[in-house]
Each structure stands twice: as C-alpha cells, then as structure tokens.
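Student: Predicted coordinates and the sequence they were generated for:
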Amino acid sequence: MNTSTNSCIVPTFEDSNRYLASAVVYGLVLVVGLPLNTLSLWILLRSHGCRSPCAVLMVNLAVSDLLLALSLPLRVHYYATLHWPFGPATCTGAIMLFRINIRTSSIFITLISVDRLIALVFPLRSRSLRTSACAFKCCAVVWILIICLCIPEIMRLFNSLKQCSEIIPCFENQSRSENSKVFPISQAVFLLILLLVNIASTVVVIIVLKKRPSAGAAKVNNKMNVILIFVVNMLVFMIFFLPFTIQLLMPNENKAQVLRVLICLASVNCCLDPLIYYFSLDSFWQDKGKRQTDVGTYSLSRSMDRS
C-alpha cells in the first residue's frame, strides 16, 4: 500500500484478485438488480399504482434499490481497474448512494412489515390510518430526514477525498475518513431497533394466524403467503443488513477487507427486494383489470383490489 494521508491509502495490484472478485460481484448485482428493479417499478406503477399504502412503500423501496443499481457501474470500473478518474464529487455521490440505500431500504422494509401487521390485526380500525396519503407523507419524511442527516457525512467524505490530489482511493478505506464514532454507532443502534421490530412483527403475525381457524386450502395457502412476507423481510435484514450493522460497532483497525466484503453482501439486497413485492401484493404480476378480491384475504388485499 502507498500512503499519502491517512485517508488516501490506495490499493496496489498485489491483491488484484480480491478487487477483481468485488468487480465480479458488483457486476452480477448490476446485471440482475437493474433490470429486475426497473421491471418491478414499472409493474408497481402500471398495475398497482399508488392506491394503497403498501404499494406506495414498495415504489419508494424500488426507487431506492434502483438508485443503488445505477451507481454500481462506477464500483465495477474502480475494482476492475483500480483507477478513479471521475473526481471526489462523483466518488462521494456513489458511496452515499449505497449508504442511503441501506438506510432507506431498512426503513421502508420495516414500514411494509408494520403496514401488513396492522392490516392483519386491525383490518377495520386501521382504515383511516392506512391511506396512500399517509404513506406518501411517511416516505417524504424518510427521504428528507435521511438526506439531511447525510449532509455532514457527505461533507466529511468529500473533504477527505479532496486531500488525495494524485490518486483517489474511491470505495477503499472508507472507515478511515470517519473520525467520529457517534454517527456509525447511532446508525447501528437504529438498524438493530428496526431488526427487532421486524422480528416482533413476524412473531405476532404467526401467533395471530395460529389462533385464526383455517377454512379450506385457499385459506391455508394465504396464511403461508402472509408469513412469507414477514420472513422475507426479516431474512433481508439478518443476511444483508445485520453483518454490516455489526461491522459499524467494530474498531476501525484492520477492517478494510471485512468492510469491502460486507458492502458487497449488502448490495445484493437490491436483487432480492422484488420478492417482497411478490409476496406482499396479491397478483403482483397480473393486470389490475384481472385481479379479483378474495374474501379470505380481504384484510391484506382490499386496498390493492379496489379500482
């Protein structure tokens, strides 16, 4: 490694296989995630619109994943060539798109679980709360809050990268530019709280469904789909967000390689989020004119099936 400043430690070609592996992973995520999220967003807007709170939340989740996928070509280029010709501003933007995706995705996934939980447990009393307008307001607050909280982080990262006058080590040694422990620890605690909310929602749903009598095969199949909604949400958290969260609580020394691996892993979440859309919205792949209301699933699909 060659060193100019503490935040300008640049990679050499001695570990080129590791960087090439990162380029391959990001390339695969790009090839799968970009068309999949583009298709999902198109289906959500065309077939479901924004007529229900769940659809509104999923549209915002798809937008967040799509923004991450659009930044991946820059990561592929950097790890394939170990060269960054685009300047510190572009590097800062690409890094922050990933961080914003982690934060917004975790919030939107949790909101989807909470929305589904309320729809199942309180299908009638929640009608005034579970509206598209309310979901739009919640999503707007999430985006504004996350972007505002990221502004100091953006400034620190940009100023750190500006010190690298000759070679910009974009995406590498990102943790070295973070002098304060407050923000990483706060983010880790917040993500852990969201994980607990998802776990609690899953447990409550399983208990509620067990207490409700089954009435035929259709009813049982619907119960399984409902459980899958929460299980998929919880697994996304545990597999993709939890390792990255634990890393935030670790000391900075000697964790650059671990950070690189965990960022690759967290990026894969944008390829699996469409599973959430599939299990959460009844008849996800059908045109809105062909969908029919199922009395047995009224509490979960009434908002989707009303024209």
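Tutor: Good, I have the coordinates.

Student: use CA for all of it now, contacts and neighbours both
Tutor: Fine.

Student: Tell me, how many residues neighbour residue 125?
Tutor: Using other Cα atoms under 10 Å, residue 125 has 11 neighbouring residues.

Student: where's residue 158 relative to residue 151, distance?
Tutor: Residue 158 sits 10 Å away from residue 151, going by Cα to Cα, to the nearest Å.

Student: what about these two, which has more around it?
Tutor: Using other Cα under 10 Å, the more surrounded residue of residue 158 and residue 151 is residue 158, with 19 against 12.

Student: Quick one: list the elements packing against the host helix or strand of that one.
Tutor: Residue 158 is part of helix 132-162, with elements assigned from DSSP states H and E. Identification of packing neighbours for helix 132-162 by 3 or more Cα pairs under 8 Å, 6 or more residues apart in numbering; DSSP states H and E yields helix 53-81, helix 87-121.

Student: Now render those helices as a markdown table, adding mean neighbour count.
Tutor: What follows is the helices and strands packed on helix 132-162, written out as a markdown table (neighbours: other Cα atoms under 10 Å):
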| stretch | mean neighbour count |
| --- | --- |
| helix 53-81 | 22 |
| helix 87-121 | 21 |
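
Student: Using TSV, please lay out the ones you listed together with distance to residue 34.
Tutor: Listed next are the helices and strands packed on helix 132-162 as TSV, based on distance: least, Cα to Cα, whole Å:
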stretch	distance to residue 34
helix 53-81	5
helix 87-121	14
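
Student: In addition, the following structure is provided for comparison:
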Amino acid sequence: MIMDLQNTTYISIQANCTVDTSYRFTYYKISYSVIFIFGVVSNATVLRRFCRMPQTYTSTAIYMANLAAADIFFVNSLPLRIYYYHNKAATTSNHTNDWSPGGAFCQLTFTLKYISLYGGIFFLVCIGVDRYFAVVHPLHQHLRKVRTARMRSFGIWCLVLALSLTLPFLYSAASRWNKSCLLDPSSKRHHTIILAALGLVQIAYLLPALLLLFSYCSILSVLCRLPHCRKIRHRCTLTVIYWVLVVFFVCFTPYHLNLLGYTLTQVCLVQSCGLAQVTKVLHPVVLSLASTNCCLNPLIYYFSSSLVHKEPTGSRGSASQ
C-alpha cells in the first residue's frame, strides 16, 4: 500500500513504543534484485512461448498471457525501487540530508506496483473461475470462449488501471509537499484518506479470495463424486487450482493482513504497541513476499501447459476442457 516506501526509522504509537527498522533498505535492495532477475527471465520466457503458439488459443491461455503481462509491469518498476532504496541506504548510513525522489517518481512506482499486484490477483481468480466452469458447468462453454476471455481481460485491465491510478491520486490529494513516497499515518490530516485507501485495498483482495475459494470448493465437490477413471482426466485442473491457491494465499494474504494491522495501529484505531511493532518489522518481509508472485506465476503456466496448448474439441473459439 502507500506506506511501503517509508522514510522514518522508528514508529511511535506511544512515547515508549519504538522499533528499529533501518534494515529495510538493504533488505529491499537484495530481495528486489533477486525478484527482478527471476521475474524478467521467467515472464519473458512465458510471453515468448505465447507469441510462438499457434492461433488456437484457449481461455486459459488468454488469462495466463495477461497474468504474465501484469508481472512485467512490476518487474519493470523494480530498477526504480532498487535505485530508491540504494539512495535511502546511502543517506541513512552517511547521516546526510534525506533523499527524496520527487512526486513523478512516486506516482510511477506506485502505479506500476498496483497494476502488477491487483492484475495478478484478478487474473489468478480468472484462471480459477475458468476451471470452475470447465468442471462444474461444462455445458456453459459460451462463457469460456476466447472472445469472452479477451473481453473479460479488457474489463479487468480497466478495473486494475482505475484502482492503480486511484491510490496514488489519494496520496497526492493528502500530501501538499513531495517530501517522501508515503502518507504519514500519524498525521490526523491523512486519516480519512488512509482509511479510504485501506478499505479499497482490502476489498480488492477479499472479494477475489472468496470467489477463488468458492470455485475451488465447487470443483472439489464435483470431482469427489466422479469415478476414478474420470478424475484422472481432471488431474491437470486440480494441479492448476492448487498452484493458484498457493500463489494467491501465500503471496497476498500475509501482506494484506499485516497491512490491516499496521494501518489500524498507526491511525490509533487499535491501541497496541506490540501489534504496531510486529507489523512494522514484518512489513518489508510481507511486501517482498507479495512481490514474489511475479516469479511464481510462471509455474502456473508450466503446470497448465496442457490446458493452454490443447486444441478445443469443438469450435476453434472454445476453450479447452
């Protein structure tokens, strides 16, 4: 969220509630450098394979290609973030004046981050829902046509761009000076906008999470009633949905839970020094964990390759089974 590029080394809910987080600049530099290398190689490989695929695309292929494109947005922003943290670490260690990148830098990095974060969330859900209709409602093939998948993907991009531009806009509306790349949660002037952004972020996570869980439970319920010989046909579907669930909940759940606790303590809606300290210390870790989704998403492509490349049994515009 907006508090990921922080300038202060200590927080203070109360006079005696402080914690040192000076490690975060070096941690971010190392973790983002590793994510950048693996993210570029893995997603470039996926996009290259999609470009070389025959034109018999499936709906799964459309969602996977858009997922890889969303990851590329974040990967492209990482050099800017690494440069930012390198300068922050240098000014902190040398005790020089605080380095500020300016408003345009903040807007760009925030926008690219949210395009990847919520593009990844929404397209992961699309893959899960696509598998839901393939198994639970196989007769509704019109919902899984390539044209429908492209239209749905276009709508998701519009939603992601609107969300990604809204959050930096809230930052700009609350900050009159370009002193840092964050809103100060301790400033009462920012509380309303901070909470509005928090609510928007949490909804953008919770609704897809519930939809993904519903799709998975419905798929599992149907497959449990099938004879063993028919279950084998859906082995790839189960593998894909397992990986989607792992990537989704391992990468995004810790980030959003930590963000909720961190923000509520910072705006003093929750008076807990221990929670404030823990969430502050964990914030760089869970943010980097959320960022690793751009490295893990290509694994979903690997395990769904038969669904992506399989030519439809019906019309060429339909999706695979």
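Tutor: Now that the structure is in, tell me what you want to look at. Since the structure is predicted, the reported quantities are computational estimates derived from the model, not experimental observations.

Student: Any idea what the TM-score is?
Tutor: After superposition, the two chains reach a TM-score of 0.79 (TM-score structural alignment, normalised by the length of structure 1), with 281 aligned residues with a Cα RMSD of 3.2 Å.

Student: Report the buried residues of the helix or strand following the helix holding residue 158 of structure 1.
Tutor: Counting by DSSP H and E, the next helix or strand C-terminal to helix 132-162 of structure 1 is helix 182-211. Buried residues in helix 182-211 of structure 1, counting neighbours by 16 or more other Cα atoms under 10 Å, are found at 184-185, 188-192, 194-195, 197-199, 201-202, 205, 209.

Student: what angle sits between the helix holding residue 158 of structure 1 and helix 182-211?
Tutor: 150 degrees (axes from the mean of the first three to the mean of the last three Cα atoms, to 10 degrees).

Student: from the middle of its chain, how far away would helix 132-162 of structure 1 be?
Tutor: How far helix 132-162 of structure 1 lies from its chain's middle: 14 Å, per Cα atoms, centre = their mean, to the nearest Å.

Student: Stretch 181-197 of structure 1 too?
Tutor: The mean C-alpha position of stretch 181-197 of structure 1 is separated from the chain mean by 15 Å, Cα atoms, centre = their mean.

Student: ok, of the buried residues of helix 182-211 of structure 1, which one's closest to residue 75 of structure 1?
Tutor: Checking the buried residues of helix 182-211 of structure 1 against residue 75 of structure 1 with Cα to Cα, the nearest one is residue 184 at 22.3 Å.

Student: Show me what the closest one aligns to in structure 2.
Tutor: Alignment note (TM-score structural alignment): residue 184 of structure 1 maps to residue 198 of structure 2.

Student: Its match touches residue 260, doesn't it?
Tutor: Yes. Because the distance of 7.3 Å satisfies Cα atoms under 8 Å, residue 198 of structure 2 is recorded as touching residue 260.

Student: Have a look at how far, on average, the helix or strand hosting residue 261 of structure 1 is from structure 2.
Tutor: Assigning secondary structure by DSSP H and E places residue 261 of structure 1 in helix 256-267. Helix 256-267 of structure 1, aligned to structure 2 and superposed, deviates on average by 2.0 Å (mean Cα distance after the TM-score superposition for structure 1).

Student: Please point out which parts of that helix sit buried.
Tutor: Using 16+ other Cα under 10 Å as the test for burial, helix 256-267 of structure 1 gives 259, 260, 262, 263, 264, 265, 266, 267.

Student: Just the angle for it relative to helix 87-121, thanks.
Tutor: Put simply, helix 256-267 of structure 1 runs at 50 degrees to helix 87-121, going by the same axes, to 10 degrees.

Student: by contact count, what packs against helix 256-267 of structure 1?
Tutor: Applying 3+ Cα pairs under 8 Å, 6+ apart, we find helix 256-267 of structure 1 packed against helix 16-43, helix 242-248.

Student: Check the offset of the last one from the chain's centre.
Tutor: Spelled out, that is helix 242-248 of structure 1. Averaging C-alpha positions (Cα atoms, centre = their mean) puts helix 242-248 of structure 1 14 Å from its chain's average.

Student: mind checking what residue 63 of structure 1 lines up with in structure 2?
Tutor: So residue 63 of structure 1 corresponds to residue 69, using TM-score structural alignment.

Student: Output the buried residues of helix 256-267 of structure 1 in TSV, with distance to residue 146 of structure 1 appended to each entry.
Tutor: Shown next, in TSV, are those (distance: Cα to Cα, whole Å):
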residue	distance to residue 146 of structure 1
259	22
260	23
262	21
263	19
264	22
265	22
266	18
267	18
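
Student: distance of the match of residue 184 of structure 1 from residue 89 of structure 2?
Tutor: The value you get for residue 198 of structure 2 to residue 89 of structure 2, if Cα to Cα is used, is 28 Å.

Student: got it, and residue 147 of structure 2?
Tutor: According to Cα to Cα, residue 147 of structure 2 stands 49 Å off from residue 89 of structure 2.

Student: same deal with residue 297 of structure 2?
Tutor: 30 Å.

Student: And for residue 148 of structure 2?
Tutor: Residue 148 of structure 2 sits 48 Å away from residue 89 of structure 2, going by Cα to Cα.

Student: Who has more neighbours out of the two?
Tutor: More neighbours surround residue 89 than the other of residue 148 of structure 2 and residue 89, with 19 against 16 (other Cα under 10 Å).

Student: Run through the residues that contact the more buried one.
Tutor: Neighbour list for residue 89 of structure 2: 25, 26 [criterion: Cα atoms under 8 Å, 6 or more residues apart in numbering].

Student: next one: residue 146 of structure 1
Tutor: 100, 103, 104.

Student: switch the cut-off to 10 Å
Tutor: 99, 100, 101, 103, 104, 140 (Cα atoms under 10 Å, 6 or more residues apart in numbering).

Student: Tell me which residue of structure 2 lines up with it.
Tutor: So residue 146 of structure 1 corresponds to residue 160, using TM-score structural alignment.

Student: out of the buried residues of helix 182-211 of structure 1, who's nearest residue 233 of structure 1?
Tutor: For the buried residues of helix 182-211 of structure 1, the nearest to residue 233 of structure 1 is residue 198 (7.2 Å; Cα to Cα).

Student: Aligned counterpart of the closest one in structure 2, please.
Tutor: Using TM-score structural alignment, residue 198 of structure 1 sits opposite residue 212 in structure 2.

Student: Now do the contacts for that match.
Tutor: Residue 212 of structure 2 neighbours (Cα under 10 Å, 6+ apart): 122, 124-129, 132, 206, 218, 241, 244-245, 248.

Student: Kind regards, and thank you for your time.
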